[in-house]
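>>> After the sequence you'll find the predicted model.
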Amino acid sequence: MNKPLLYVFILAFVTSCGTEIKKSPNVFFAGEILNPTSEYVVLYKDEVVIDSAKLTDDNRFSIQLKSAAEGLYHFDHQPELQYVYLEQGDSLMIRLNTEDFDESLIFSGRGKEINNFLLELFLSTEEEIPTIYSYSHLDPSAFAHKIDSLRQLRTTILDVLSKEVKLSDNAVTMAQTSIDYNYYTYKEKYPFWNRRVSGSNSIPKLDKDFYSYRKNVDYNLDELAYHRYYYNFLKTHFDNLAYMGCADNCQGQHFEIVEDKLHFNQHKLKLIDSLVTSKSIRDNLFRSVALYYLINVHDTEENIKEFISDFHKYSSNNKHISEIEAIYEGVKNMQPNKKLPQVLVYDNGENKISLREIAEKEENAVFYFWSGTQKQHFKNIIKRVNELEKLNPQYTFIGINCNTEMMRWQSMLITNNLDLDYQFRTDDFENLKYTLVIGGLNKGIITKNGLIVDAYADLYRSF
C-alpha cells in the first residue's frame, strides 16, 4: 500500500463521526452478503460459537448479543472468515461480496473505526509481502531499517486514529499488537529469505540487535491465542529457533537440518514445551507442528510413529488430539500399495459409491480435487487436467468436488463440458480431508488397479 493511500485512510478516520459514546451493554452485528456461499453467518470467540444467523431472502443477517466480552472475534461464512473486534455498545454493520471477500468487506456503524483499521492493516500487509520479500537481498541492517520504517508508519496511523476517535485502551493494544507482530515475523523470516535469494549455503551473520524485540516477546498471551499476527509470529519464531538450535548443537549443516524432517520437528516440539505454558497456545502450536509434519513431510511409517510418540509425550491432553489421530490414521492408510480407503462420495445421480470401488475400475487413475467456491482454482485445475490428459493418456483423471451444493455442482460440470462419468462430490470434506490427508487442492492421488501408487502427488509437479 503506497503512502498517499495510507494518508487518505488517515483522513477518512479523522473526518469520521467516531466519537459517539457507547451506552448499551448490548452488541448488534448485522449486514448483507452478496453472492452468498452458505446459508449462515456464524460468530466465534476463539473456537467457541457465540451465535449464528441464517441469511434472509435478500441475503441479510443480524446477530444481537445481550453482552459481549470486549475483544477479537471472527465471523464465518463458509468457506471464508474474517476478524471483527467487538465492544459493548457496538452496532456494527458489514457488507461484502463473496467473489472478492476481504477486499469488498466494509464496516459501518458504531465500532467501524477499529474494524476498518484492522481490515486495512490486513489488506495492506497482504499486499506488501512481495515488496518485503524483495528487500531480503539487503544486508541485515538495511532490511531491519526498511521493516522498522514500515512498522513506524503503521503506528503513526494508529496514533492519529486514536487521537481523533475515542478508542478503548484494549482496542489500541490489539491494533498495536497486530502491527508489531506482523513486522516481527518478517525479521524472523529474513535470514532464510536472504539465503534463498542470494543462493548462499548459509544464512547471513546478524548483529546482536537484529532480534532485539525478542526480549519483549511473551509466549503466553492467552487473549491473543487466536490472533492472526501473534500466532503466525510464534510459528515462524519456533521454526527459526529450531533451525538455529540445530545449526549450533545438532547436525550443523544447512542441508542436513532441512533433510532431517523428523529431527527438526521433534526439536520444535521440545522448544514449545520448554517456553510455552499457556494451555491454549501450547495446544495450537503443537497442532501446527503435527499437521505440517503429517501432511507435508511424507516420512516413513517408522519415523511417523516416532513423531507421534513424542507428540503424545509433550501434549498428551491436547484438545486437538482427535484431529491429529485422525490424520495419523489417514497417513498410515495412504501408504504405497495399500487399497484406497472406503470413503463414500456421490456420483451425478446422487448415488453413493466408495473411492476404492471407483479406483478398482481403472488400471491407472489420478484423483484430483476442486471446490465450487474457489473459482480461479477450479479454472486452473481443469486447464491443468486437460493438459495432463493429453500428456498422459494412460491415466484416467477423476474429479472429486468438495462441499458444493448438488445443483450448482451439476451446473458447473455441464457448463465446463466435464465428463459426468468421472466427476464425483462429497458433502463431508472434513472426513475426506482427514481420510485422504488433503493438505491442499493441488493434490493428486495416483492409483493402479485400486492400489495406491502415490498418495501425495502434485498436479503441477509430479507429472
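Nice, thanks for sending it over.
>>> only C-alpha atoms for contact and neighbour calcs from this point on.
Will do.
>>> Please enumerate the strands of the stretch 101-250 of the chain.
In order along the chain, the stretch 101-250 of the chain carries the following strands (DSSP state E, counting those that start in this stretch): 106-110.
>>> how about the helices in it?
101-104, 112-134, 140-164, 169-198, 228-249 (DSSP state H, counting those that start in this stretch).
>>> Go through the fourth one and flag the buried ones.
Read it as helix 169-198. Taking 16 or more other CA atoms under 10 Å as the neighbour-count basis, helix 169-198 is seen to contain the buried residues 171-172, 174-176, 178-195.
>>> With stretch 219-239 instead?
For stretch 219-239, burial by neighbour count (16+ other CA under 10 Å) applies to 219-221, 224-227, 229-231, 233-239.
>>> Any idea how far apart the tips of that stretch sit?
Between the opening and closing residues of stretch 219-239 there is a gap of 14 Å (CA to CA, to the nearest Å).
>>> Next: stretch 33-43.
Start and end residues of stretch 33-43 are separated by 15 Å (CA to CA).
>>> Point out the other helices and strands that the one helix or strand residue 76 maps to packs with.
Assigning secondary structure by DSSP states H and E places residue 76 in strand 71-77. Here strand 71-77 is seen to pack against strand 40-45, strand 80-86 when contacts are counted using 3 or more CA pairs under 8 Å, 6 or more residues apart in numbering; DSSP states H and E.
>>> Run through who's touching it.
Counting by CA atoms under 8 Å, 6 or more residues apart in numbering, the neighbours of strand 71-77 from elsewhere in the structure are 37-38, 40-46, 81-87, 170-171, 227.
>>> Equivalent analysis for stretch 435-449, please.
With CA under 8 Å, 6+ apart, stretch 435-449 has contacts from 295-296, 326-327, 329-331, 334, 341, 343, 359-370, 381, 432-433, 452-460.
>>> In addition, the following structure is provided for comparison:
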Amino acid sequence: MFSVFMFEKISLSRKRNHNIPLTIYTIACLLLLSSCGNDHQGETTSIVLTGKIINPRTDHVVLINYSGIQDTLKLDAKGVFIKTYKDIKPGLFTFVHTNEYQSFYLGYGDTLRWRLNTKAFDESLAFTGAAAKENNYLIDLFLEIEKSNRSLLSESQREPNNFKEMIDRLTEMRIKKLKQAAKKDNFQDHFVENTIKIIKFNGWSGLERYAYTHYGKNEILQSDVLPSNFYSYRQHLEICDRELLNNYAYRPYVISLVSNIALYNCARKHGSGKTVDRTGYEYRKEKLHVIDSLFTDQELKGLFAGIETRNFIRNRKNAVEISDLVSEFLEISEDKLLNDNITKMAATYMNLDPGNKLPNFELYQYNNKITDLSSQVKGLGVLFYWSNKNESYALRIHKRVNELREKYPEINFIGINLDDPTSGVWHEASVKFGFNKSSEFQLVDNQSISKQLALRNDNRSMVVAPGLTILDPNINLFHYQIETTLLGYLSR
C-alpha cells in the first residue's frame, strides 16, 4: 500500500524559478512514503543464533529489529552467546555491543553463527551457517561503502551533472554486482531487496550532501541551479518504514536529507547562508520542522526529532534556547516516555549552565583512598571523562591532555574514569597505557553522578574554577582553537 502526498506538482530539485520557495510543506506534499512487501511477507522461521565475541567490552549483546524485538543475549565466560527463535520474521536486524553496532540478515535456515573481535569490529565480523553468504556479502559491502564515502568530499568539486552521473553509475554498478552474486550464490530474495535499499540510500546521501560540500554554507542558495533531475528520486521515496532502521545506510541518509533541506530553508529566509549558524537554535528548530513534515510514523518522527534535540542540548550552553527547543520537540512528539527523557535531560544540562556549581562528588584515588572533587581543583580545572569501554578515545584524550599539560602547567587537567569501581579495569588501563596516576581518579558513585552530569562515556570535558563553579560544561579539547579558549579562561 502506498500513501501518496501529491498536492502540488512542484519538483523537489532546486529549480531556477526563484519565485517558488522550497519549503518543508512542499516537500511533505511530494514525498511518496511507503513500505515494501516481499515474496515471504508474513512468513516466519525457526533459527538458532549463536556467536563469539573476542575481547568483549560488556557481558552481553543486544539484538533489535525495531518491530517488536529487543533481546539482550548474555555472553558466557568465553564470550559466547546462543539463542533459539522459533517464530521470527526474516529480515535485517541490528546487533549492538557497547557503542558499536552493525546490520545483519536473519534469513531462512537452521543456524546462523558469527564471530568478531572488538579490536577490529567491522573488519573481523564473519558468518557461517544459514544466510552466511548473504551476511558476509553485507559486511563486505559496508566496508566498501565506508571506504568509498571517505573520497566523496574531494569528488564534490565536480560539476553537478558530472557528480550525479558518478553517483548514479556507482549505484547501478553495486546493484548489478549484487544481482550477479545473488544468482551465483542463490541469495534469498528478501535479502536482495533489503540490500538494494542500502545501496540506494547511500547514493542518495551523497546527493544530499553535495550542495553543502560543493557550494558551502554561505552560498547554499546557488543550489537553485542544480539540474532539474538532481533530486528527482525524492518523488518516489520510501522512508516511512520502521524496519529501515536496521538498514545501516538509512539513518545517515535521513540526517543528510534533513540537514540539506533545513539549511536551504534557513538560508532562504535570510537571503543567504552567511548568517545561518549550523549549531544554533534557528537551524535546529528548522530541522525539527522538516522531520515533522517528512514522517507520518510517530515512532520515526520521535526518534529523529529526539536525535536532533539531544545533540542540541549536549552542545549548547544557553538554557533559554534549550528550553525553547525542547518545547518545539514536545509539540511534534507523541511518545510520552521519550518526552519525559528529553525533558529530564534538558533539566540536567540547564543545571550545568556556566555560573552554576558542580556537585562535590567523591573520587577514588589510585591508591583506593577517597577524596572529593573540590580538593583536586586548586586553580583553573579541566575535567575529562573516559571509560575503558572506548579504548581508542581513552588513548586519544590522554595524548591530547598530555600535550596541553606541557603548554599550560597552571591548569589542573583531571582525568575521571567512569568504569565500574569493582571491576579493576581502571587500574589495569592506567598501568597498561602509562596514565599519570597523580591526576587520575575514578567516580565512587558512577551511576548517579553520571546521570547528574549527563555524562556519556566518550566525549565530555568541562572547565571549572575553584569552588567548582562551571565555566564551560562541554568543551572540545580537540578543537583547533582550544588553546585560545584556555588562554581566555586563564586571563580572567
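Arrived safely. In this text the structure is predicted, and so the values were computed from the model without any measurement.
>>> returning to what we had before: can you flag the buried ones in the contacts of strand 71-77 of the first structure?
37-38, 40-45, 83-87, 171, 227.
>>> Residue 352 of the first structure versus residue 403 of the first structure, what's the distance?
Counting by CA to CA - residue 403 of the first structure and residue 352 of the first structure are separated by 15 Å.
>>> Kindly report the same for residue 366 of the first structure.
Distance from residue 366 of the first structure to residue 352 of the first structure, counting by CA to CA: 20 Å.
>>> if you count what's nearby, which of those two comes out ahead?
Just comparing residue 366 of the first structure and residue 352: by other CA atoms under 10 Å the higher neighbour count belongs to residue 366, 23 against 15.
>>> Alignment lookup: that one to the second structure.
Here residue 366 of the first structure is matched to residue 382 in the second structure, going by TM-score structural alignment.
>>> Does its match lie in a helix or a strand, and which?
Judged by DSSP H and E, residue 382 of the second structure forms part of strand 381-386.
>>> For that strand, give me the average deviation versus the first structure.
Strand 381-386 of the second structure: mean distance to aligned residues in the first structure after superposition is 1.2 Å, counting by mean CA distance after the TM-score superposition for the first structure.
>>> picking that back up, need the helices of the stretch 101-250 of the first structure in CSV with distance to residue 260 of the first structure, can you?
Supplementary listing: these in CSV, determined by distance: least, CA to CA, whole Å:
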stretch, distance to residue 260 of the first structure
helix 101-104, 38
helix 112-134, 26
helix 140-164, 28
helix 169-198, 17
helix 228-249, 10
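>>> What is the nearest of the buried ones among the contacts of strand 71-77 of the first structure to residue 205 of the first structure?
The closest of those to residue 205 of the first structure turns out to be residue 227 (CA to CA; 31.1 Å).
>>> what separates the closest one from residue 286 of the first structure, distance-wise?
Taking CA to CA as the measure, residue 227 of the first structure and residue 286 of the first structure are separated by 16 Å.
>>> Give me the contact list for stretch 84-103 of the first structure.
The list of residues contacting stretch 84-103 of the first structure from outside it, by CA under 8 Å, 6+ apart, reads 22-37, 67-75, 80, 82, 104-112, 114-115, 123, 171.
>>> Can you select the buried ones from those residues in PyMOL?
Provided next is the PyMOL selection string for whichever of these are buried by 16+ other CA under 10 Å:
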select buried, resi 26+27+28+29+30+31+32+33+34+36+37+68+71+72+73+74+75+105+106+107+110+111+112+114+115+171
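>>> Now stretch 457-474 of the second structure: buried residues?
457-465, 468-474.
>>> Check stretch 92-102 of the first structure too.
When burial is assessed from 16+ other CA under 10 Å, stretch 92-102 of the first structure yields the following buried residues: 92-98, 101-102.
>>> what about that stretch, how long is it end to end?
Distance between the two ends of stretch 92-102 of the first structure: 17 Å, counting by CA to CA.
>>> before we move on, what about stretch 26-40 of the first structure?
Terminal residues of stretch 26-40 of the first structure are spaced 22 Å apart (CA to CA).
>>> in the second structure, what residue sits furthest out from the centroid?
In the second structure, residue 369 marks the outermost C-alpha relative to the chain mean, sitting 37.8 Å out by CA atoms, centre = their mean.
>>> So residue 76 of the second structure sits against residue 59, correct?
Yes - between residue 76 of the second structure and residue 59 a contact is recorded at 7.5 Å, counting by CA atoms under 8 Å.
>>> Could you check which of the two is surrounded by more residues?
Neighbours around residue 76 of the second structure and residue 59, counted as other CA under 10 Å, are more numerous at residue 59. The numbers are 17 against 13.
>>> corresponding residue for that one in the first structure?
For residue 59 of the second structure, the residue aligned by TM-score structural alignment is residue 39.
>>> Check residue 145 of the second structure too.
Superposed on the first structure with TM-score structural alignment, residue 145 of the second structure falls opposite residue 125.
>>> ok, now residue 177 of the second structure?
For residue 177 of the second structure, the residue aligned by TM-score structural alignment is residue 157.
>>> Please tell me which residues of the second structure the strand holding residue 76 of the first structure aligns onto.
Under the criterion TM-score structural alignment, strand 71-77 of the first structure matches residues 91-97.
>>> swap in stretch 320-332 of the first structure?
Under the criterion TM-score structural alignment, stretch 320-332 of the first structure matches residues 338-350.
>>> count of residues packed around the nearest residue to residue 24 of the second structure once chain neighbours are set aside?
In space, and not counting its chain neighbours, residue 24 of the second structure is closest to residue 290: 5.4 Å by CA to CA, 6 or more residues apart in numbering. The criterion is other CA under 10 Å. On that basis, residue 290 of the second structure has 24 neighbouring residues.
>>> before we move on, what about the one 4 residues further on?
Here the count is done by other CA under 10 Å, and residue 294 of the second structure has 25 residues near it.
>>> Would you confirm that it contacts residue 27?
Yes - under the criterion of CA under 8 Å, residue 294 of the second structure lies in contact with residue 27, with a separation of 7.3 Å.
>>> For these two, list the residues in contact with both.
Common neighbours of residue 294 of the second structure and residue 27, counting by CA under 8 Å, 6+ apart, are absent.
>>> Spatially, what comes nearest to residue 153 of the second structure if we skip its sequence neighbours?
Nearest residue to residue 153 of the second structure in three dimensions, chain neighbours excluded: residue 213, at 6.9 Å (CA to CA, 6+ apart).
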